[in-house]
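In: pasting the sequence and the predicted model now:
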Amino acid sequence: MKNAFLVLVVLFSFFSCNQDKKTDYISIEKKVEIRATPEKTPKITTIDTLSYADRGLQYALNTQAVLGKNLMQAIQENGTLGALSFCNEKAYPLTDSMAVVYNGNIKRVSDKPRNQSNQANEQELEYIETFKQIIANKESPNPIVKDSDTKIDTYYPILTNAMCLQCHGQPNKSIEPSTLRQLTLLYPNDKAIGYNVNQVRGIWSVTFDK
């Protein structure tokens, strides 16, 4: 499952860099239709046999599959600005609905949030720093798993790639002026810029019952 975890990091890098805003929606001409139901969600047939790390990974991968499909549709229809519109309007409700499907909690936090509601807490900041050190040492990250009496918390790093830099890179370089204007409008307190490739953008957190 370690190879699957590395795939997850790449997938999260593809999508997660754009998912932040939960309110102050903007409209787009072509709405992206998204649904998350147990019938349409990839099934986990051997959940009781998975380790906690692999279980959280499976939940995250299935959520990512739905998110990525709809994000790509928005990009194909409206480019980078379409991606911003999707993330601003649809990504949070879809993630929340997937969390309901799995009877857990799926979220993303950062030390440099685009929206302040995504600010990592003290413990999460430590995990982010841990992943940063691992990546800086050119090592392969493993998920962080915390076991409490009734809950399991799992954490996975989000790494930037070239696509992420369209919204999280250097202003007026990798971020086009039109995209920067839209970001400024939607996120006046945005801290999530200035990244280069293969940097830790934040972490995904998946929590579920034992």
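Out: Here it is on my side, so go on. Keep in mind that what you see is a predicted model, and the values were worked out from it rather than measured.
In: when you work out contacts or count neighbours from here on, use the C-alpha atoms and nothing else.
Out: Will do.
In: give the closest residue to residue 71 in space, chain neighbours not counted.
Out: Leaving aside its sequence neighbours, residue 71 sits nearest to residue 83 (C-alpha to C-alpha, 6 or more residues apart in numbering; 6.2 Å).
In: dropping in the other structure now:
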Amino acid sequence: MGKIYCKDMSYLIFMLLLLSSLGCQKIDYEAIAKGITKEAKANLTEKLTTSIAAGGTVQAIPFCKQNAGPFTNALGMKNDVLLRRISDKPRNPLNVVSDEERRIFLEIGANQSKEGEYPTKTVVKKDFVTVYIPIPTAGLCLQCHGEPNLDIKKDTLMVLQKEYPGDLARGYRVGSLRGLFSVRFAK
């Protein structure tokens, strides 16, 4: 009877360890967030490039104003996350950083690597996990986010002033940190 008891106990311990390990699988939030934001960047860039090719930067501004927010929201819902684009110098006031996000933005911006890359940041709270993915300025971005009258043409500047009267999203150079994707996962 002692041998059976040991076998049963060993089996029970094995099963408990197996079951507990299944419940403790760690979710790689950063990898998931990078996948979501990669899709967002690729899709927004493709749509913006198509719009610029069809009617120039002037035509792309209203397109971007009408579509960037809804696309970002839809992609977030599709992936069961809250997906936002945020900046310390937003064009759209809905994209302004909170005080906590400003600290994170400054931290990420201050840690650019020698290769010009910015780190990601993961913040874990009681009910959610937020991953911040940097949005560096690309050459294409300068047409609307560069220096006025240098990178941004006068007709483009006029449309920007009309569409975004409180616009702060100018004066960037290639490689500068323009914003962050905020990807929030519910726990």
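Out: Alright, I've got the coordinates. Remember, it's a predicted structure, so these values are computed and weren't measured experimentally.
In: overlay them and tell me the TM-score.
Out: Once superposed, the chains reach a TM-score of 0.79 (TM-score structural alignment, normalised by the length of structure 2), with 163 aligned residues with a C-alpha RMSD of 2.0 Å.
In: that older thread, quick check, the residue nearest to residue 71 of structure 1 in contact with residue 69.
Out: No: counting by C-alpha atoms under 8 Å, residue 83 of structure 1 stays clear of residue 69, with 11.7 Å between them.
In: of those two, give the one with the bigger neighbour count.
Out: residue 83 (23 against 12; other C-alpha atoms under 10 Å).
In: return the residue of structure 2 aligned against that one.
Out: Matched across to structure 2, residue 83 of structure 1 falls on residue 60, judged by TM-score structural alignment.
In: any idea how far residue 37 of structure 2 is from that match?
Out: According to C-alpha to C-alpha, to the nearest Å, residue 60 of structure 2 and residue 37 of structure 2 sit 21 Å apart.
In: scan structure 1 for its longest helix.
Out: Longest helix in structure 1, counting residues (DSSP state H): helix 52-86.
In: where does the residue of structure 1 positioned farthest from its centre fall, helix, sheet strand or coil?
Out: The C-alpha centroid of structure 1 is most remote from residue 149, which lies 26.9 Å away (C-alpha atoms, centre = their mean). Look at residue 149 of structure 1: counting by DSSP: H, G, I helix; E, B strand; the rest coil, its state is coil.
In: likewise for residue 97 of structure 1?
Out: Going by three-state DSSP: residue 97 of structure 1 is helix.
In: run a quick neighbour tally on the aligned residue in structure 2 for it.
Out: With TM-score structural alignment as the matching criterion, the partner of residue 97 of structure 1 in structure 2 is residue 74. For residue 74 of structure 2, the count of nearby residues is 14 (other C-alpha under 10 Å).
In: over to residue 105 of structure 2?
Out: Count around residue 105 of structure 2 with other C-alpha under 10 Å applied: 24.
In: show me the contacts for it.
Out: If you count contacts by C-alpha atoms under 8 Å, 6 or more residues apart in numbering, residue 105 of structure 2 has them with 87-88, 179-180.
In: cool, thanks, talk later.
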